[in-house]
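Trainee: got a sequence here, can you build the structure:
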Amino acid sequence: MPDPSSTPTWIRIANHLLSAEINPHGAELSSLKDADGHELMTNADPRWWSGRAPLLFPVVGKPANETIRVDGRDYPMKQHGFARRRDFAVIEAAPTRAVFALGDDAETRASYPFAFGLEVAFALDGATLDIGVTVRNPGDAPLPASFGFHPAFAWPLPYGAPREDHRVTFADDEPAALRVLNGDGQVSDEARKSPLDGCTLHLSDEMFARDALIWDRVRSQSVRYGADTGPALEIAFPDTPMLGIWSKPGAPFVCVEPWHGIADPAGYAGEYRDKPGVFEVAPGAEKRVAMSVTLAA
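Mentor: All right, here's what the predicted structure looks like:
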């Protein structure tokens, strides 16, 4: 068991419509409540999954053999990277805004041999929580990276509609087939027929029996999650070309995961910087990746 005295205190931000709490360990959004105190996120019951909204950096998904190759050398890298397991510095803690930062050190360079800066800003604006992530390159060579969001929202939402009435509605048509993970967590060559009914994904436990639903070429930049009755969540992701939706059969949450990165293709043995979804940040430059969650009537 972790020592409670060493557990970082969650940072709370709030306005008249929403409150959010962020754990500096991983800069993880850990609670999002409406004005009446209804929790909109997972309860992190470890019977299902103990995560809440981990930030995925510098990889999304599981690298083959849990390694990445940089300039011909292999480095150990766990699924979804190391940022979710690191304590971030609290740069700002204002009533409606909080900012967290992580930089490279000897431990990160042992698995990811690059100088980097990762800043995460949370801000409330009315009924919207904005999350802005900035990846900075303080080095003198291009910085390869991937980044993903992994928030787990309550399923059902706390407004009385039954679980089976919940759906995810995409902003645009999504005709492309989905990708499939194999038993080792890599992306297989298999294509999965889209389960959408028009623009609507009718959530069911059965659709997650084979792990996540993965759109590796998503057209939409937003989705709406909820039921026909009661408030819903509008989730916008303008900077990420991929999307995962994941749960476990019977679990009280569903994850809507905007990604700029993806698990390794099955059998991939190439350079990290060449794998699908990896972007590069020029020396002295930065890249911003944002998402927002709006509580909508």
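Trainee: from now on I want contacts and neighbour counts done on CA atoms only, so please keep to that.
Mentor: OK.
Trainee: show the contacting residues for Thr108.
Mentor: Phe82 (C-alpha atoms under 8 Å, 6 or more residues apart in numbering).
Trainee: and Leu118, that's in a strand?
Mentor: Yes: the assignment for Leu118 (DSSP: H, G, I helix; E, B strand; the rest coil) places it in a strand.
Trainee: this one next, for a side-by-side:
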Amino acid sequence: MDRHTLSNGRITATVKADGAELCSLQDATGQQLLWQAGPAWPRHAPILFPIVGRLKGDVLRHRGKTYPMTQHGFARDQRFVWAEREPLSCTLVLQDNIETRAHYPFAFRLAVTYALDDDALVITYEVSNTGDEMMPASIGAHPAFAWPLPGAEDKASHTLVFSDAEPAPVRRLDGGLLRAQSEPSPVEGGALALSEELFVDDAIVIDQLASTSLRYMAPGAPTIDLSWQGFHQLGLWSKPGAAFLCIEPWLGYASPVDFDGEFSRKPGVIHIAIGETRRFVQHIGVS
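Mentor: Predicted structure coming up:
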């Protein structure tokens, strides 16, 4: 498999061309911090594009036509082209092609850059509209971190500490679609005590996100600091019994259960003008 490894002595990260996916993240001592795609879930940190979550009936509607579109879009299953491969950075690019246009009738360029900056991995996503009409889209990150983290006693010792209080209600899913009713947030102030019970009812969708960063931590374990720019929602997900926690900055979310209209009018999508490039950034710090 075509892979590229970045290392600066403090962080070592490996990226593969398939899906432009981060598949390894190690600290200075070589401890693996990323889920290694076990049987419970066969991915590491997929890129979600051009949708986040599911569309009703797995169908995208545009100008009276329908296009099949599976959960989280097709980018994670496409092979990207290497545009740059350096010791401390790399860039991969996906452009529309015959296969993508069968699902998403828009011309686009998606460039993903991974770069090491001291004790952080910086991931930059650039979405360009290269076509001749407005382009509706969503984009999201989906990194699965080890849970428990190496050196931690157990899963229950872990906490997420948000940069801001998160009092707004959260959303849950029904068949992959957003339920009509929201639920009280399990975040108390700015902290979420982690447990498997949180995810018995699938993912937690924070669609009124106040924070722009959080800390994933446990006594005796490395600390992971995440921050994001341009993403306005956050998904949290795990499978009970599986040793991972997905912490997912998003711009967009699954369709509401009662929405089955034109994709351009779907709640959560952005509209990228002809010739415009939108930029989104995720920082993953390790200490």
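Trainee: longest strand anywhere in structure 1?
Mentor: Determined from DSSP state E, the single longest strand within structure 1 is strand 286-296.
Trainee: that strand packs against which elements?
Mentor: strand 128-136, strand 232-236 (3 or more C-alpha pairs under 8 Å, 6 or more residues apart in numbering; DSSP states H and E).
Trainee: same for the longest one, what does it pack against?
Mentor: What it means is strand 128-136 of structure 1. With contacts defined as 3+ C-alpha pairs under 8 Å, 6+ apart, strand 128-136 of structure 1 has these neighbours: strand 117-125, strand 286-296.
Trainee: give me the contacts around it.
Mentor: Contacts for strand 128-136 of structure 1 (C-alpha under 8 Å, 6+ apart): 18, 116-124, 281, 284-295.
Trainee: rewinding a little: point out the most buried one among the helices and strands packed on strand 128-136 of structure 1.
Mentor: Sort these by mean neighbour count, taking mean count of other C-alpha atoms under 10 Å, and strand 117-125 sits at the top with a mean of 20.
Trainee: what range in structure 2 matches that strand?
Mentor: Aligning strand 117-125 of structure 1 against structure 2 (TM-score structural alignment) gives residues 109-117.
Trainee: same thing with stretch 188-204 of structure 1?
Mentor: Aligned by TM-score structural alignment, stretch 188-204 of structure 1 falls on residues 179-195 of structure 2.
Trainee: gap between the two ends of that stretch?
Mentor: 22 Å (C-alpha to C-alpha, to the nearest Å).
Trainee: cool, and stretch 201-209 of structure 2?
Mentor: 20 Å.
Trainee: check which residues of that stretch are buried.
Mentor: Asp202, Ala203, Ile204, Val205, Ile206, Asp207, Leu209 (16 or more other C-alpha atoms under 10 Å).
Trainee: and stretch 64-74 of structure 2, by the same measure?
Mentor: Result for stretch 64-74 of structure 2 [16+ other C-alpha under 10 Å]: buried residues Thr66, Met69, Thr70, Gln71, His72, Gly73, Phe74.
Trainee: ranges for the strands of the stretch 151-287 of structure 2?
Mentor: 159-162, 173-174, 177-178, 191-193, 204-206, 213-217, 224-229, 233-237, 244-251, 270-272, 277-286 (DSSP state E, counting those that start in this stretch).
Trainee: among the ones you listed, which comes closest to Thr91 of structure 2?
Mentor: strand 277-286 (13.6 Å; C-alpha to C-alpha).
Trainee: quick one: average offset of the closest one versus structure 1, please.
Mentor: In this overlay with structure 1, the average offset of strand 277-286 of structure 2 from its partner residues is 0.5 Å by mean C-alpha distance after the TM-score superposition for structure 1.
Trainee: what angle do that strand and strand 224-229 make?
Mentor: For strand 277-286 of structure 2 against strand 224-229, the angle by axes from the mean of the first three to the mean of the last three C-alpha atoms, to 10 degrees is 170 degrees.
Trainee: what range does strand 277-286 of structure 2 cover in structure 1?
Mentor: Aligned using TM-score structural alignment, strand 277-286 of structure 2 spans residues 286-295 in structure 1.
Trainee: if we can go back for a sec, which residues sit against the match of stretch 188-204 of structure 1?
Mentor: By C-alpha under 8 Å, 6+ apart, stretch 179-195 of structure 2 touches 155-173, 256-258.
Trainee: so how do I select the buried members of those residues in PyMOL?
Mentor: The following PyMOL line selects those of the contacts of stretch 179-195 of structure 2 that are buried, judged by 16+ other C-alpha under 10 Å:
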select buried, resi 155+157+158+159+160+161+162+166+167+168+169+170+171+172+173+256+257
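Trainee: thank you, goodbye.
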